[in-house]
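Asker: here is a sequence together with a model predicted from it:
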Amino acid sequence: MFNNKKFNGNKFKYAIYYSLIIAIVIFVLNDYINGMKSERIEYSDFVNYINQNKISEVQITKDKLLITPKEDSGGKILYTERVNDPDLIKKLDNAKIKYGGMPEENSAVKNILTGWVIPFLILAFLGRLLFGKLDKKMGSGVMSFGKNTAKIYAENETGVNFNDVAGQEEAKESLIEIVDFLHNSQKYVAIGARLPKGALLVGPPGTGKTLLAKAVAGEAKVPFFSISGSAFVEMFVGMGAARVRDLFKQAQEKAPCIVFIDEIDAIGKSRDGNMSGNDEREQTLNQLLAEMDGFDSSKGVVILAATNRPEVLDKALLRPGRFDRRVIVDRPDLKGREDILKVHIKGVKISHNVDLNSIAKATPGAVGADLANIINEAALTAVKNRRNEVEQNDLEEAVEVIIAGKEKKDRILSEKEKMEVSFHEVGHALIAALLKHTDPVHKITIVPRTMGALGYTMQLPEHEKYLNTKEEMLDQICVMLGGRSAEEVKFSSISTGAANDIERATQTARSMVTMYGMSDKFDMMGLESIQNRYLDGRPVRNCSAETSTIIDNETLKIIKKAHEKAKGVLLDNIDLLNKIANTLIEKETLMGDEFMAMVHEYQKENGKEITVIEDSDV
C-alpha cells in the first residue's frame, strides 16, 4: 500500500526520482519503437534495389543510408551502412531516385545519454535498492549508524486508548494527568505546576506496560516514539549515545509528543562496580541522563519507560527530574481479571450462559497476557468442537490447558499406576476438605497432561486474598503433603509422584522461617530478601552458614509436623479415602460439588462427625 505520509514528507526527492524514471522509460521505448519500424539490409542488396528501380527515396546520414522502398514493406524503413562508394550519387541520379541529407545534431546528446547517463542512473537505482535492503536488515542506514531506529506513530495511529486497558485503574489514574497536561497545559502552568518529565512503568511481564504507554499516546493524540532499550546498544562505540541524541532531537521537533523506551534496563543498569570507565552501555546511559536533564519539559515531551527489573536501574536515572513518577503495573485482582476478560472477549462470539466471574476466580495471579491467551484457547477449542460460539466449558478447558497443558491421550497408565495416582490426588483433596484454613476443591482428575502431571487437584479461593496467616500456610503445606501421605497410608510405600509437592512445601516452610517471622527460633529476624521481585522472585540468603543450618532444621520441623498431621487425618478417615479414590478410578474426573457430596454422604451414613485434627493437636 502506498504510504501517503512518507510521500508528503519527501515530495521533492520523489519528484526527481519519478521524473528520471519516466525519462528513461520514454527514451528506451522510443528506441524500441524506432527499432521496430526499421530493418537492416546489406549494401549489395541496396545496389540491386537501385538497379531494379525498387527505391523511391534515400536519406544519407553520416554513417547510414535510410531507404524508402516503392513497394509496401509493412511501414518499415530499410537502412544499410554507408560505405566508401564514390559512384553512389551517380547511381542515384541515373535511377532518378530522390536523395538528401539528415541533420545529426542529436547524435552527440544521444551518445552521451546511452553511453553515460542511462548506465549511471541504472547503477544508482540498483545501488539504492541493494543498500535499502541492507538498511532494513541492519535496522539503520548503512552510512548513518547514529540515526535513531524508533518507530514513530502519528496521532491516533497507535489504535489504543484507555478503554482498551483494563485491570490497571490505579496506573491509568497516574497517567491521565499526563494526558490532561498535554491537552490543557495552560491551567497547570497558571498555578506554577510543571509537566512530569518521565514516568517509569514497573511490573511483571505481561501486565500491559507497553499497552498502557500506547494508550497514553492514543488518548493524548500526539506523536508517539517507540523504541526498545536494546536498540541503543551497538557494536560500534559511541553509536548508542548518538542515537539517544538523535532521538531527543526528533522528539523536540515533534513536540508535544511521547517517547517510550521499552526494557530500559538494557541501557539503564547501575554503574556501581563497573570497572571499565569507557563502556559503551555507560556512555549511552550518560547521554540519556544528560538529554533528560537538558530538554525543556514545557514543550510537552514526556518520557515513558517500562521495566520489570527496577532494582538494577541506576539511581541517577530514577531521581525526580528525570523519572518523576513510578507507576506500578501489578498483577490484576479479581475484578481486574474480570474486566480484562471482558476487553479481550470483544469480537469473540460467546454463549449467553458464559460466566466470566468464575473464570476470573479460577485464574488467581494471572496477568493480562495470560487472560488473552485463555480467551484465544477457548475460541480455538470451540472451533475444534465445531461450535459457532464459545461456551463456558471451553473457557474452563482453556484455563486447564494454560495451567496444566493439554490432555495427553496417548499416555495410558497401568491399573496399578492409575490406583496410585488416584489415591495421591484424593489425598490432596481430602486434606483440603477436612482442614479449616484451606481453599475449596474445584476439580480432581487423573487424566495425564502435557505439562508432566499424571493428575492434579484444583483448588479455587472463595474470595480474593492478599494476606495469609500462619495457620493457613501450615494447612497449605499439609495439603501439599497429602498426596504422599495417602500413598503411605494406603500402600505403605512411596513413589516419585510427589516431587513437585515436596518442592513447593519446602519453599513455603522456608519462607515462613526466613521472611515471614513465623518461627519461634528466629522471632521476627529477616534472613532472606527477594531479588527480581517482578520476575522469578528468587530469595537471597542474608545470614551466616551456621544460621543456614538452623534454618534447615526449623524448615524440616515444620514439614515433619505437617506430614504427621496429614497422615493422621487420612488414617482417621481411611474409609472415605478408599470410597472417593475408587470412584475417581472409575470416572477419572470428579468436580468439586460431586466430591463434597460424597464427603457429606459419608458423614450421614456413619452418623458421626468427620474427624478433623486441630493445629494444637500436632
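Answerer: Okay, I see it. Numbering: from 1, shown residues only.

Asker: C-alpha only now, for contacts and for neighbours.
Answerer: Noted.

Asker: now the strands for the stretch 501-618 of the chain?
Answerer: 528-531, 538-541, 589-591 (DSSP state E, counting those that start in this stretch).

Asker: and these, which is most packed in?
Answerer: Comparing those by mean neighbour count (mean count of other CA atoms under 10 Å), strand 589-591 ranks first with a mean of 18.

Asker: helices or strands next to that strand in the packing?
Answerer: strand 441-445 (3 or more CA pairs under 8 Å, 6 or more residues apart in numbering; DSSP states H and E).

Asker: which helices and strands does the next helix or strand after the strand it packs on pack with?
Answerer: From strand 441-445 onward toward the C-terminus, using DSSP states H and E, the following helix or strand is strand 456-459. Here strand 456-459 touches helix 415-434, strand 441-445, going by 3+ CA pairs under 8 Å, 6+ apart.

Asker: what helices and strands are in contact with the shortest one?
Answerer: Spelled out, it's strand 441-445. Judged by 3+ CA pairs under 8 Å, 6+ apart, strand 441-445 is in contact with helix 415-434, strand 456-459, strand 589-591, helix 592-606.

Asker: out of those, flag the one nearest residue 140.
Answerer: strand 456-459 (50.7 Å; CA to CA).

Asker: the closest one: which residues count as buried?
Answerer: 456-459 (16 or more other CA atoms under 10 Å).

Asker: same deal with stretch 474-492?
Answerer: 474-487, 489-490.

Asker: stretch 495-503 now?
Answerer: Using 16+ other CA under 10 Å as the test for burial, stretch 495-503 gives 497-498, 501-502.

Asker: cool, and stretch 361-376?
Answerer: Using 16+ other CA under 10 Å as the test for burial, stretch 361-376 gives 361-364, 366-368, 370-372, 374-376.

Asker: ok, stretch 328-340 next?
Answerer: Buried, per 16+ other CA under 10 Å, within stretch 328-340: 328-334, 336-340.

Asker: mind checking how far that stretch is from the chain centre?
Answerer: 19 Å (CA atoms, centre = their mean, to the nearest Å).

Asker: confirm for me that residue 459 is in contact with residue 433.
Answerer: No - using CA atoms under 8 Å as the test, residue 459 is too far from residue 433 to be in contact (10.1 Å).

Asker: identify the contacts common to those two.
Answerer: The contact sets of residue 459 and residue 433 overlap at 440-441 (CA atoms under 8 Å, 6 or more residues apart in numbering).

Asker: tell me how many other residues crowd residue 266.
Answerer: Using other CA atoms under 10 Å, residue 266 is surrounded by 19 other residues.

Asker: got a list of what it touches?
Answerer: 229-230.

Asker: can you pull the contacts of residue 226?
Answerer: Neighbours of residue 226 in contact, by CA under 8 Å, 6+ apart: 150-153, 259-262.

Asker: what about versus this one:
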Amino acid sequence: MFKNKRLSIILINIAVIIVAILVFRSVAANMSSKKIPYNKFVEMLNKKQVKKVVIQNDKIIIMPKKGTKEEKSILYTGAINNDKLVDLLEKSGAEYSQNVSESNPLITFLIYGVFPIFIILIAARFLFGAMDKKMGGGIMSFGKNTAKLYAESQTGKTFNDVAGQEEAKESLEEIVDFLHNPKKYTEIGAKLPKGALLVGPPGTGKTLLAKAVAGEAKVPFFSLSGSDFVEMFVGMGASRVRDLFSQAEQKAPCIVFIDEIDAIGKSRDASMNSNDEREQTLNQLLSEMDGFDSSKGVVILAATNRPEILDKALLRPGRFDRTVIVDKPDLKGREAILRVHSKSVKMDSTISLEDIAKSTVGAVGADLANIVNEAALLAVKNNRKVVCQEDLDEAVEVIIAGKEKKDRIMSPREKRIVAFHEVGHALVTALLDHTDPVHKITIVPRTMGALGYTMQLPTEEKYLVSKEEMLDQITVMLGGRSAEEIEFGSISTGASNDIERATESARSMVSIYGMTDKFDMMALESVKNRYLDGRPVLNCSETTATEIDNETLNIIKQCHNKAKDILDTNRDLLTRIAEKLLDKETLNADEFMSFIEHRNDNPEL
C-alpha cells in the first residue's frame, strides 16, 4: 500500500497511539465512576448529599458532597423522564446543568468511520505480507505458477555429467537436436514430441537428465514438482497449470520439467477417496498439452517412479509421446558413473573402479555418488591426501552394512557361533557350481545390525537367472543356519534375514517364475510398484495360496538338507576355516580359497 516503508511505520505508530489514548480514556472513565439506582439518586437529593448534577441524553452524572460515603467517586444513573426532577434539584440546593454535544460531524465521521477502516487496511497489509513470504508469492497471485526458472548458465549440467544411461540420453538427444535445428525435421514433416516421461527407480538420475537436456539445448528450464500444483486453495492447481503454459509459450523454445508427476497424474476413478482438486488440475494439464503447438519448441519432461498408477489419457500419443526408461545401471554403466563422480576427487592411480562396480550390483547413481564421497571422507579421516582402493572398499561396506561397531563386544560363544555361521555361507558357496565367488568373510559387527557377513563378487553381469542358480542361491542363504546345527546342535536368531530372503526367493520360483511342476507356467502373483519396493500381489484363491506355501516349504527343505549335507561332508574344513576366522576376524578371497584348493592336500592347513 505504501511504497515508503518509513512513512508506513510512522503512520502505524500514530494510529497505535490514538487507539491507546481512546482506550485509556474509556478505561479511566469506567474505573472512577460508579452506577447507582435512580431511586438512590432521588434519596440523595432529598438528603441534600449532592453537590453537582450533569444531565446527559442517556445518563445523569452525580458528584456527591464532601462528608458522604461516595465523596471520592463520580456516580451516574440512567436518565428517566421525570417532570419533578428540576424541583428536586432546586430543593436540594445542588448545582445542575445539561451537557450539550458540540462535536463536529466531520470529525465524528473521520474518527468512527474512516479511522477504523484505515487501521484494518494497515493490519491486513502486514498480515498478508507475512503470508506472501511463506507462500512464495503475492497474496493476489495464488494462481501463479511457482516454477523455478533456470537460465542457460544456471543448470550447469550437460550430457557429459550423465553416465550409465546411454539409451536414455540417445532418446533425449533428438529433442535437443530438434530445439537446435527444427528446420531439418519440419522439412520432412516430423513433429517434435510434446512430452517425454522419464521412468525409473529413485536415484537413477531422472532430474539430472532433465537438467542436462536444458543445458545441452541452452534454453530456459522450468522446474517444479507435481505437488506444487495442488495446495490448500480449490482451483489454484488448474490456474497454475494455465499460467505455467502461458509463461512457457512466452519463453519458447524452452523445457518444462514436472518432477513426481504422479502427485497430479494419478489415474482417475470413481472411488470415494478421489481428490476433486487433483482431478481438476490433471484435466487442465491434459487440456493444455492438447492445446499448445509443439512447433513453438515447448517440451514437457516429467519424471515418476510409479508409471503404473498414471492416468491413461496422460500417456497417449499427443501428450507424453515418449517414455524414457532410466533404469538401474549395469556393470559398464556403474563404472562410468563412478568415473564421473571421481573426477572432482583426488584418486590414487592404482584404483580399480571396475572392482567397485562389480561389488555394487543393484546400486543406482545416487548410491555410487555416495560411495565415492564416503571414500573421500575416509581418506581424510586416515590422514591421506588421495583416495586409495582400501577407502573405496570400506565405503562400499559402510553403505551396505554400516560402520564397524567397535563398542559391541560379543562373548566367546557368540563370536564362535557367528564365525561358523559365516563360514557356513562361504563354504557352501565355494562347493556349489552356480554361485558367485566369495570376496570377503568377516565377523566384525556393523551398525546396521550385522554381526558378520560374507561378501560375494560376481564375475559377470547377469540378466537371466536359471532355476539351478536360484536353488543354489537359496542353499547358500541357508548355509549359515546349517553350520550352526552341525557344529553346536542348536540354532540361534542370527539367520532371520537369511530365512526371509530365502523364503522370498523360493516363493518367487513358485508364484512368478513358473519353476515348479505343480503350477507349471501359471502366474500366481504380479509385481506392483516395480520401480519402488516391487512387492508381489497374489492373483489366486486362498486354496491355491495354501498350495503355494506348501511348494515354497518343499523348496526350503530341499535346499536346507542340501546345505547340511555339504557342510557335514566337509566338517573338518568348516572347523579349520572357522578357527582361522576367529583368530583374524576377517578373511579375504585369497586366504579363503587357499583352504578350498588345498583341502585334500594338507588337512592341517
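Answerer: Arrived safely. Since the model is a prediction, treat every value here as computed from it, not as a measurement.

Asker: taking the helices and strands packed on strand 441-445 of structure 1 together, which one is wrapped up most tightly?
Answerer: helix 415-434 comes out most buried of those by mean count of other CA under 10 Å, with a mean of 23.

Asker: that helix corresponds to what range in structure 2?
Answerer: Alignment of helix 415-434 of structure 1 against structure 2: residues 412-431, by TM-score structural alignment.

Asker: same check, this time on stretch 238-254 of structure 1
Answerer: Under the criterion TM-score structural alignment, stretch 238-254 of structure 1 matches residues 235-251.

Asker: can you list contacts of that stretch?
Answerer: So stretch 235-251 of structure 2 is contacted by 142-147, 220, 222, 228-231, 254-256, 277-278, 280-285, 288, 296, 298 (CA under 8 Å, 6+ apart).

Asker: what subset of those residues is buried?
Answerer: 142-147, 220, 222, 228-230, 254-256, 277-278, 280-285, 288, 296, 298.

Asker: rewinding a little: which pair in the buried residues of strand 456-459 of structure 1 spans the largest distance?
Answerer: Maximum pairwise distance among those (CA to CA): 9.8 Å, between 456 and 459.

Asker: can the buried residues of stretch 495-503 of structure 1 go into a markdown table with extra columns for distance to residue 109 of structure 1?
Answerer: Converted to a markdown table, the buried residues of stretch 495-503 of structure 1 look like this (distance: CA to CA, whole Å):
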| residue | distance to residue 109 of structure 1 |
| --- | --- |
| 497 | 89 |
| 498 | 90 |
| 501 | 88 |
| 502 | 89 |
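
Asker: now render the helices and strands packed on strand 456-459 of structure 1 as a markdown table, adding distance to residue 183 of structure 1.
Answerer: As requested, these are exported to a markdown table (distance: least, CA to CA, whole Å):
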| stretch | distance to residue 183 of structure 1 |
| --- | --- |
| helix 415-434 | 55 |
| strand 441-445 | 50 |
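
Asker: OK, contacts around the nearest residue to residue 98 of structure 1 once chain neighbours are set aside?
Answerer: Leaving aside its chain neighbours, residue 98 of structure 1 sits nearest to residue 57 (4.7 Å; criterion: CA to CA, 6 or more residues apart in numbering). Contacts for residue 57 of structure 1 (CA under 8 Å, 6+ apart) come out as 67-69, 97-99.

Asker: neighbour-wise, which of those leads?
Answerer: Busiest of the contacts of residue 57 of structure 1 [other CA under 10 Å] is residue 67, holding 24 neighbours.

Asker: OK, contacts around that residue?
Answerer: Taking CA under 8 Å, 6+ apart, one finds 55-59, 77-79 in contact with residue 67 of structure 1.

Asker: what lines up with it in structure 2?
Answerer: For residue 67 of structure 1, no residue is aligned by TM-score structural alignment.

Asker: ok so residue 67 of structure 1 is a helix residue?
Answerer: No - applying DSSP: H, G, I helix; E, B strand; the rest coil, one finds residue 67 of structure 1 to be strand, outside a helix.

Asker: residue nearest the centroid of structure 1?
Answerer: Centroid-nearest residue in structure 1: residue 206, 8.6 Å away (criterion: CA atoms, centre = their mean).

Asker: just give me the match in structure 2 for that one.
Answerer: So, by TM-score structural alignment, residue 206 of structure 1 is matched to residue 203.

Asker: list the buried residues in whichever strand or helix holds residue 30 of structure 1.
Answerer: Residue 30 of structure 1 is part of helix 11-37 when elements are defined by DSSP H and E. Neighbour-count burial for helix 11-37 of structure 1, with 16+ other CA under 10 Å as criterion, is recorded at 24, 27.

Asker: and what of stretch 405-414 of structure 1?
Answerer: For stretch 405-414 of structure 1, the neighbour count (16+ other CA under 10 Å) marks 405-407 as buried.

Asker: want to try CSV for these, with distance to residue 120 of structure 1 and secondary structure as columns?
Answerer: Shown next, in CSV, are the buried residues of stretch 405-414 of structure 1 (distance: CA to CA, whole Å; DSSP: H, G, I helix; E, B strand; the rest coil):
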residue, distance to residue 120 of structure 1, secondary structure
405, 61, coil
406, 62, coil
407, 65, strand
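
Asker: quick one: secondary structure of the aligned partner of residue 146 of structure 2 in structure 1?
Answerer: Alignment note (TM-score structural alignment): residue 146 of structure 2 maps to residue 149 of structure 1. Under three-state DSSP, residue 149 of structure 1 falls in the coil class.

Asker: contact partners for residue 149 of structure 1?
Answerer: Here residue 149 of structure 1 is in contact with 139-140, 227, 231, 243 (criterion: CA under 8 Å, 6+ apart).

Asker: ok, now with 7 Å
Answerer: 139-140, 227 (CA atoms under 7 Å, 6 or more residues apart in numbering).

Asker: ditto for residue 329 of structure 1
Answerer: Contacts of residue 329 of structure 1 (CA under 7 Å, 6+ apart): 168, 171, 201-203, 207, 209.
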